[in-house]
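S.K.: quick one, structure for this:
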Amino acid sequence: MKEILKIGLDSAAPFPMHTDFHADRFEGFEVDLMKHIAGHLNFDLQYETSLWKNILERLYKGQLDMICSAVTMTPSRQRILEFSIPYLQFRLCAVVNHDNAFHTMVGFENSIIGIRTATEAEKYIMEKFPSHEMVHADRNVDLYKMLLNKQIDVLIDDSPIAGAFIKKYPQLEIGMFLPNTHSQYGIAMKKGDLALRLRINDTLIMLKENGVYHQLYKKWFSQIEL
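M.R.: The predicted structure follows:
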């Protein structure tokens, strides 16, 4: 009998990492990656969605076995959770409309900044620009709609997700990549679940060595600057 793993997903669907689990097509880089991992380890995956501001707490409380949903590996998170080896490198970036000349940090002056709640982007902006006007939202798509409607001047997002939205909305562009924000995504697991972490890590290494990982990377990120 296969082992069932409860996998947490961001209900805001950070494509191209994954789409909405309840949509007609559930797909994305992480979806493909987890299919290969589950197939190799003989797991059945049971996906559960949560708002991002709740998802890490659910894992910490043991309501989930892991999260594979654009989880940035940070020192604070690594103190309370186990992480796999990284599976994607990325940066934070500032997304703007084409008519907004915004290519340096000076562009943030007098700008209304959109950020997702409980993210590393929010933490970065609140530390760098604590007195600036900010708009917080639970879903990426809401921020991008506000940017298109010029209700905000700039939004901060992870580069893979920003790249997918820019492909969808060509009137938007990445104004700049934010300095010193090179980061990594990893699969998060419950603290102390070392056996599962080892099995996941061994499988990720195998997928990189046999070329499967690179095929998936090319499929989802060939036209996105990370």
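S.K.: C-alpha only now, for contacts and for neighbours.
M.R.: Will do.
S.K.: can you tell me the SS state at the residue most central in space within the chain?
M.R.: Central residue of the chain (C-alpha atoms, centre = their mean): Ala70, 2.7 Å from the mean position. At Ala70, secondary structure determined by DSSP: H, G, I helix; E, B strand; the rest coil is coil.
S.K.: right, and it touches Ala188 too?
M.R.: No: with contact defined as C-alpha atoms under 8 Å, Ala70 does not count as touching Ala188 (9.8 Å).
S.K.: and for comparison, fold this next one:
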Amino acid sequence: MSKKWLSILLVIMLAFTLTACGDNEAAKNSSLDAVKKRGKLVAGVRYDVNLFGFKDPSDGKVKGFEIDMMKELAKRLLGSEKKLELKEVTSKTRIPLLENGDVDIVASTMTITEERKQQLNFSHVYFMAGQSLLVKKSSNIKGIKDLRGKVVMTAKGATSGLVLKKLDPSIKLKEYENYADSFTALKSGKGDAVTTDDSILMGMQSQAPKEFKIVGGYFTQEPYGLGLAKGNKEMTTYVNKFLKDIKKDGTYKKLYIKWFKKSPPKDIPEEAVQKVLKK
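M.R.: Purely as a prediction, here's the structure:
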């Protein structure tokens, strides 16, 4: 083997080693034992998604379905919801923060995908959503077929934009730092629609139900999972048991009704694969 190819091979091996070490370090810092010893659970959550994780400007508190789930997890794991620390994440920052060990768990309307499963551990599915469109009530847009040449907005790091461009390359995509900014842009007329999971769009619409509507039906299946550091097996096992327990004892149903004003579906699949309808 020439010196050139030997050098290239050594660089590749070093890169793999550093990546593995990083994964192991993050998993170690956020392991079940580490969290218990620290006495604090650090959860990465959204501050911009109404109903799931939203910072209420009236009192400065972060509220939502995923926030309440994390409070319940902290209470069962550490004995008190006061031992929960919330850290804001976006679609763009949530995986790096998890990989760096800055958060122990991510609860942020994150769809389980094969690509993401290479970067982190996922819990079982805790919410099933579907990608759709939010438009103004006056809009003539009824579905994807009406988006040709239109401006559609979403958040950076989300899969929604990629899915939409795959369905219709003529769509002009604008990405904002978060969903709140995307919704603000729609309100100010900077685009024709916002696309993401219907669950997130419901939160936007609930802020101004007389002005906006959700259209287009479902054109993907979006199974949400809680994210944990790659290789963090014990914590993943614990979180899966937690999800099973809160569904069994009625806590999950109680929280679901509190935020979505309806009972959860009877069967949420433990494993689901994102499906994108082809043209």
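S.K.: what do we get in the second structure for the residue nearest to the centre of the first structure?
M.R.: With the correspondence set by TM-score structural alignment, Ala70 of the first structure lines up against Thr109 in the second structure.
S.K.: what is the burial count for the alignment partner in the first structure of Met70 of the second structure?
M.R.: Under the alignment (TM-score structural alignment), Met70 of the second structure pairs with Met34 in the first structure. Look at Met34 of the first structure: counted by other C-alpha atoms under 10 Å, it has 18 neighbours.
S.K.: equivalent range in the second structure for the helix or strand hosting Lys219 of the first structure?
M.R.: For Lys219 of the first structure, the enclosing helix or strand under DSSP states H and E is helix 212-221. Per the alignment by TM-score structural alignment, helix 212-221 of the first structure matches residues 251-260 in the second structure.
S.K.: once aligned to the first structure, how far is the matching stretch on average?
M.R.: Superposing on the first structure places stretch 251-260 of the second structure at an average distance of 0.6 Å from its equivalents, by mean C-alpha distance after the TM-score superposition for the first structure.
S.K.: next, the buried residues of that stretch.
M.R.: Going by neighbour count (16 or more other C-alpha atoms under 10 Å), the buried part of stretch 251-260 of the second structure is Tyr252, Lys253, Lys254, Leu255, Tyr256, Trp259, Phe260.
S.K.: tell me where the first structure has strands.
M.R.: Along the first structure, counting by DSSP state E, strands occupy 3-10, 43-50, 66-67, 81-83, 88-90, 92-97, 113-116, 134-137, 154-158, 172-177, 183-185, 188-190.
S.K.: please convert these to TSV, extending it with mean neighbour count.
M.R.: Shown next, in TSV, are the strands of the first structure (neighbours: other C-alpha atoms under 10 Å):
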stretch	mean neighbour count
strand 3-10	19
strand 43-50	15
strand 66-67	26
strand 81-83	23
strand 88-90	15
strand 92-97	25
strand 113-116	25
strand 134-137	16
strand 154-158	26
strand 172-177	20
strand 183-185	18
strand 188-190	26
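S.K.: just send the ones you listed back as TSV, with distance to Met126 of the first structure too.
M.R.: Shown next, in TSV, are the strands of the first structure (distance: least, C-alpha to C-alpha, whole Å):
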stretch	distance to Met126 of the first structure
strand 3-10	22
strand 43-50	24
strand 66-67	25
strand 81-83	24
strand 88-90	20
strand 92-97	14
strand 113-116	10
strand 134-137	9
strand 154-158	11
strand 172-177	17
strand 183-185	18
strand 188-190	25
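S.K.: out of these, nearest to Leu198 of the first structure?
M.R.: Across those, Leu198 of the first structure has its closest neighbour in strand 81-83 (9.9 Å, C-alpha to C-alpha).
S.K.: just give the nearest non-adjacent residue to the match of Ala70 of the first structure, would you?
M.R.: Distances taken as C-alpha to C-alpha, 6 or more residues apart in numbering put Tyr224 closest to Thr109 of the second structure, at 5.9 Å, once the chain neighbours are dropped.
S.K.: got a list of what the one you found touches?
M.R.: Tyr224 of the second structure is in contact with Thr109, Met110, Thr111, Ile112, Val125, Tyr126, Phe127, Met128, Ala129, counting by C-alpha atoms under 8 Å, 6 or more residues apart in numbering.
S.K.: which of the residues you listed lies closest to Pro169 of the second structure?
M.R.: When those are compared against Pro169 of the second structure (criterion: C-alpha to C-alpha), the nearest one is Thr111, at 22.5 Å.
S.K.: count the neighbours of the closest one for me.
M.R.: Residue neighbour count, defined by other C-alpha under 10 Å, stands at 26 for Thr111 of the second structure.
S.K.: what does Lys145 of the second structure give?
M.R.: Counted with other C-alpha under 10 Å, Lys145 of the second structure comes out at 10.
S.K.: what do we get in the first structure for it?
M.R.: Residue correspondence, TM-score structural alignment: Lys145 of the second structure in this structure matches Val106 in the first structure.
S.K.: one more: Ala185 of the second structure?
M.R.: In the first structure, Ala185 of the second structure lands on Met146 (TM-score structural alignment).
S.K.: so its match touches Ile152, yeah?
M.R.: Yes: judged on C-alpha under 8 Å, Met146 of the first structure makes contact with Ile152 at a distance of 5.9 Å.
S.K.: the more surrounded of those two?
M.R.: Legend: neighbour count by other C-alpha under 10 Å for Met146 of the first structure and Ile152, higher for Ile152 (20 against 16).
S.K.: how about the helices in the second structure?
M.R.: Secondary structure of the second structure (DSSP state H): helices at 3-29, 32-38, 65-78, 94-99, 114-117, 160-167, 179-187, 198-205, 233-248, 251-260.
S.K.: so how far is the shortest one off the chain centroid?
M.R.: To tie it back to what came earlier, the one meant is helix 114-117 of the second structure. 13 Å (C-alpha atoms, centre = their mean, to the nearest Å).
S.K.: alright, that wraps it up for me.
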